[in-house]
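Undergrad: All I have is the shape, not the residue letters:
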């Protein structure tokens, strides 16, 4: 079970995320906060595995809160959820606060779930809609095609360390299909 702390100063958004996470069998929301300062306190007390946090909040913003958490020894992976897609926000989050994921509020909820699972496994996750800004383009500058839902499932399981046989059994696919995606 992945223990998650949800942080956003907009109550409706925060409660919506919590409600959606409640439908996931492997995610347990252990706390919620409406400010960066409150998030730092709760992160130290609750020891979540993953913190899902907005960037722009009154008082201590999400990046500053993440930086404080790191300074206070909080070991949780941090995923920032924001409407800001500008490169300077991403760089500041990575360099100053060492966040593990960056998801845009315009992304699908499934992207946030993938982000939480990926950072919990020690990986990182950046919004698929930021592909071109992060250099995921071909020589012509065209964005590489997005993965299908099934391809994402397979690649996630591969990255987690599952064998082709185990993935095939879990997803009811042939081993050959899994090997094609490897």
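TA: Looks like it arrived, so ask away. Only a predicted model underlies this, so the values are computations on that prediction, with no experimental measurement involved.
Undergrad: make it CA atoms for all contacts and neighbour counts henceforth
TA: Will do.
Undergrad: Which helix or strand contains residue 152?
TA: When elements are defined using DSSP states H and E, residue 152 is found to belong to helix 149-160.
Undergrad: Going by contacts, tell me the helices and strands next to that helix.
TA: Here helix 149-160 touches helix 164-171, helix 175-181, going by 3 or more C-alpha pairs under 8 Å, 6 or more residues apart in numbering; DSSP states H and E.
Undergrad: quick one, it and helix 164-171 angle?
TA: Interaxial angle, helix 149-160 versus helix 164-171 (axes from the mean of the first three to the mean of the last three C-alpha atoms, to 10 degrees): 140 degrees.
Undergrad: hold the first one in mind and look at this next one:
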């Protein structure tokens, strides 16, 4: 049976960006661009009608920006749409806010065609685009600011996790894939997947991106990547 292509909606106020990404993604056999949106309001409206798997969302758009649009798109408990935010700057403070709003990762607008397609596939598969060091640095930088406002001891927040699940969570926050976590902890990859699922369920989190942000904000992992 043929697997249906990954359905993508591109939201960006620049027509050339939308059209360029459309051409690049439509050249991939397993990806189909089903729509283009000019701002956040347009993206939300099109998501309800087109039901894409992934939304490529620019952060800075007139009217409703990408952060609030991402929050509204991912807020429903039954939402399966993944948001991949686009940015021009790798250390844009708004990127961190987008991750907190429910985005599954971010991608620089000057990414290559291969990087773009890979990012879409990773996010569509339910993974977080957190491997690049830039992403980890950004999360660590801005979580130091937000962590103080939470005033919740990390032991209280992660108390429901087993010792092994806590180890897995800390490695997720460092950007490791399931295969890399399996190698480091000497576990089967399927076992790691099971741990990840239990972590998300116990903490009431949507995906690995939220798990990574949670780990930093609760102080479980320091910005350096080490466990507290």
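TA: Right, received. Where do you want to start? Fair warning: this is a prediction, and the values are worked out from it, not measured in the lab.
Undergrad: Out of the helices and strands packed on helix 149-160 of the first structure, which is the most enclosed?
TA: helix 164-171 (a mean of 16; mean count of other C-alpha atoms under 10 Å).
Undergrad: That one aligns to what range in the second structure?
TA: Aligned using TM-score structural alignment, helix 164-171 of the first structure spans no residues in the second structure.
Undergrad: As a check, name the ranges of all strands in the second structure.
TA: 6-11, 31-37, 54-58, 82-87, 105-108 (DSSP state E).
Undergrad: and these, which is most packed in?
TA: strand 54-58 (a mean of 29).
Undergrad: whereabouts in the first structure does that strand align?
TA: Under the alignment (TM-score structural alignment), strand 54-58 of the second structure falls on residues 50-54 in the first structure.
Undergrad: what's in contact with that stretch?
TA: By C-alpha atoms under 8 Å, 6 or more residues apart in numbering, the surrounding residues in contact with stretch 50-54 of the first structure are 2-9, 43, 61-62, 76-82, 116, 119-120.
Undergrad: Please tell me how far it is from the chain's geometric centre.
TA: 8 Å (C-alpha atoms, centre = their mean, to the nearest Å).
Undergrad: That one against the second structure, how far on average?
TA: When the second structure is superposed, stretch 50-54 of the first structure averages 0.7 Å from its matched positions, counting by mean C-alpha distance after the TM-score superposition for the first structure.
Undergrad: And the helices in the second structure?
TA: In the second structure, the segments counted as helices under DSSP state H are 15-26, 40-50, 66-74, 93-100, 113-124, 133-150, 154-157, 163-173, 178-185, 189-203, 208-217.
Undergrad: Dump those to CSV, plus mean neighbour count and distance to residue 34 of the second structure.
TA: Shown next, in CSV, are those (neighbours: other C-alpha atoms under 10 Å; distance: least, C-alpha to C-alpha, whole Å):
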stretch, mean neighbour count, distance to residue 34 of the second structure
helix 15-26, 15, 9
helix 40-50, 17, 7
helix 66-74, 23, 17
helix 93-100, 20, 23
helix 113-124, 18, 14
helix 133-150, 16, 28
helix 154-157, 13, 40
helix 163-173, 21, 31
helix 178-185, 16, 30
helix 189-203, 16, 30
helix 208-217, 24, 25
